[in-house]
Each structure stands twice: as structure tokens, then as C-alpha cells.
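A.B. asks: below are the sequence and a predicted model; questions follow.
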Amino acid sequence: MFDTLNRTTGIRAVRRGSFPQVNIGASPERVDVYLFGAGLDPKTVDISIEKSLLAVSGSREVPTREGGAYYRRERFGGDFRRVVSLPEDVDPEHADANYRDGVLHITVPRRESVRPRQIEVR
């Protein structure tokens, strides 16, 4: 019975405890990806987009106290890799990323040719 509580469901589900946690939002102009990774060094993060797959990898060092005993450790340390699907109409050549207050924000604009445009009636 308890084994079923830890299983993921759905095609886009990820394993509980995946790092970093991800929020993805979209508008007609762009796709915004937010990765929540407090303590990351932006210089150690690698971001790539290939065939509408956004891959983010790197590592995070979690300081440990030498000789200390831990009763519980929930903060993830070590290497990580997250891959998320993006819509087919994004333009990876103009993607931008910044890291602030523990949040890595990646902005991927949509191609100009597929954006909705207003047509003026004369």
C-alpha cells in the first residue's frame, strides 16, 4: 500500500524530490521556465536547448559539518539534470537566462512568424 504513494502518475510526472523544482508558464510571446535552486553557483549551471528540449544541469555543494551527526538531511547536494519539453514554436537562438534570489529564470521567446498579430481593417 505505501509503495503506491511514492509512484509518479501521468506522462509529465517527475519523481518526488526532483531537483530543482520547476514551474513553466507560457504566453503568446514567450515561454518562462523557473527553476528553484537556492545555493546554486550560476557559473556551474549548463543550459541547452535541442529539438524543443530544455536541459539544465550542474551541481550544488551543500556544506557539511565535519564530525557532526545529522538526524535528518533534506537539502540536495551533488550533480543534477532536469530536462523539460518546450513548445515546437520557440526560438532557442534568442533564449535568455538569469539567476536571482535562488531562482533560475529562463526566457525562450516564440518565433516571430507564429506569434499572433493584429490585422487592421480598412
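C.D. replies: Received the coordinates, thanks.

A.B. asks: hey, let's count contacts and neighbours off CA atoms from now on
C.D. replies: Noted.

A.B. asks: which outside residues touch stretch 21-33?
C.D. replies: Residues outside stretch 21-33 that contact it (C-alpha atoms under 8 Å, 6 or more residues apart in numbering): 34-37, 86, 90, 105-110, 115-116.

A.B. asks: rerun at 7 Å
C.D. replies: Contacts to stretch 21-33, defined as C-alpha atoms under 7 Å, 6 or more residues apart in numbering, come from residues 34, 35, 36, 105, 106, 107, 108, 109, 110, 115, 116.

A.B. asks: quick check, the fourth one in a helix?
C.D. replies: No. According to DSSP: H, G, I helix; E, B strand; the rest coil, residue 105 belongs to no helix; its state is strand.

A.B. asks: what about it, distance to residue 70?
C.D. replies: Separation of residue 105 from residue 70 (C-alpha to C-alpha, to the nearest Å): 32 Å.

A.B. asks: neighbour count winner among the two?
C.D. replies: The neighbour count for residue 105 versus residue 70, taken as other C-alpha atoms under 10 Å, is higher for residue 105 (19 against 8).

A.B. asks: got the contact list for the nearest residue to that one once chain neighbours are set aside?
C.D. replies: Counting by C-alpha to C-alpha, 6 or more residues apart in numbering, the nearest residue to residue 105 once its immediate chain neighbours are dropped is residue 34, at 4.7 Å. Taking C-alpha under 7 Å, 6+ apart as the criterion, residue 34 is in contact with 22, 23, 24, 103, 104, 105, 106.

A.B. asks: second one coming, line it up with the first:
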Amino acid sequence: MYRSLFPRDIFAEMDRLQHDVQQAFDLSPTIRGFARNGFPALNVGSTPQALEIYAFAPGVDPASLEVNLERGLLTIAGERKSALPEAGGSKASVHINERFDGAFRRVMTLPDDADPEAVQAKLKDGLLHITVQRRASAQPRRIAIQ
């Protein structure tokens, strides 16, 4: 019977390794922005009245989350604990661990018309929704002609 000298998925492993190395050195901006591998993943959008920021942070304890706004910089920081067994007394071994755990920090610059006094943050089911209202002076308005 024919036996291969290589594991069956060696090419898949080499492809994964090449992809990881390429992402580590790829710093060019894309439509998704610079931090493609950042945690938590962000969706950012805007309306004429507000900026809407969604941070996907499943498994994060709400008590460990911090949202700060200072000098036009919005910071989302916190920590996600590992759900894996500890290596100390356990006989379990981990073969693949693709879930991020540990401390994280995401920082984004807000536009000049963002109102730092009108910010709301809500966490539900691992989705952090931050709404930053725009200043009333920056709102579009119709000017009456006299």
C-alpha cells in the first residue's frame, strides 16, 4: 500500500502560513481600513445626525469594557478571558485556538463635528453600540429666503 511521506494537509498548512505572513506585512489601506485583524471588529457608519459605531465583542465581560472619549479620540478597551482549560492540573490539551483572548484596545479619531457631550454606549449580546451625536451647528438646515 502506498503511504505518503507528508501529512495529507501539508499544502493547506503552507497556504495558511503564507496567508498569515502576508497579512502580518500588509499595511496598505483597503476599503476595510488598516486594522483588519483588530479586536473587537468594528463597523462604523454615519448619518447627518450621528456617528454609529458597532464593536463586535462576544464573550467580553461588560465590567471589563471601557469606552473613553478625549480630545476627539474614541477608545474602546477591555479584556476577554480565555475559556480554555488551564495547563496546570488539567489533562486536557488544546490543538487549535483561533479565538482571541487577552487585553485589547481600539482607538479611532472622530470628526470635528462630533459632540463629546452626546455619546451613548450600549452592550447587548456581545455587540457594543456607540452613538456619537453631531453638533447642532453642523446639522444640515434649510435657510428661509426673505
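C.D. replies: Good, I have the coordinates. Just so you know, these numbers come straight off a predicted model, no measurement behind them.

A.B. asks: circling back to that earlier point, what's the most distant pair in the contacts of stretch 21-33 of structure 1?
C.D. replies: 36 and 116 (30.6 Å; C-alpha to C-alpha).

A.B. asks: ok, these two, which is more surrounded?
C.D. replies: A count of neighbours by other C-alpha under 10 Å puts residue 36 above the other of residue 36 of structure 1 and residue 116, at 18 against 9.

A.B. asks: residue range for whichever strand in structure 2 runs longest in structure 1?
C.D. replies: For structure 2, the longest strand by residue count, based on DSSP state E, is strand 114-124. Aligned by TM-score structural alignment, strand 114-124 of structure 2 falls on residues 90-100 of structure 1.

A.B. asks: before we move on, the earlier item: who wins on neighbours among the contacts of residue 34 of structure 1?
C.D. replies: Within the contacts of residue 34 of structure 1, most neighbours by other C-alpha under 10 Å means residue 104, with 22 neighbours.

A.B. asks: nearest residue to it other than its sequence neighbours?
C.D. replies: Among residues not flanking residue 104 of structure 1 along the chain, residue 35 sits closest, at 5.0 Å (C-alpha to C-alpha, 6+ apart).

A.B. asks: now residue 47 of structure 1
C.D. replies: Among residues not flanking residue 47 of structure 1 along the chain, residue 56 sits closest, at 4.7 Å (C-alpha to C-alpha, 6+ apart).

A.B. asks: how deep is that neighbour tucked in, by neighbour count?
C.D. replies: Residues near residue 56 of structure 1, counting by other C-alpha under 10 Å: 18.

A.B. asks: now which residue in structure 2 aligns to it?
C.D. replies: So residue 56 of structure 1 corresponds to residue 76, using TM-score structural alignment.

A.B. asks: among the contacts of residue 34 of structure 1, which two are most distant?
C.D. replies: Maximum distance among the contacts of residue 34 of structure 1 (C-alpha to C-alpha): 12.7 Å, for 24 and 103.

A.B. asks: on average, how far is the longest strand of structure 2 from the matching bit in structure 1?
C.D. replies: Average distance, strand 114-124 of structure 2 versus aligned residues of structure 1 after superposition (mean C-alpha distance after the TM-score superposition for structure 1): 0.6 Å.
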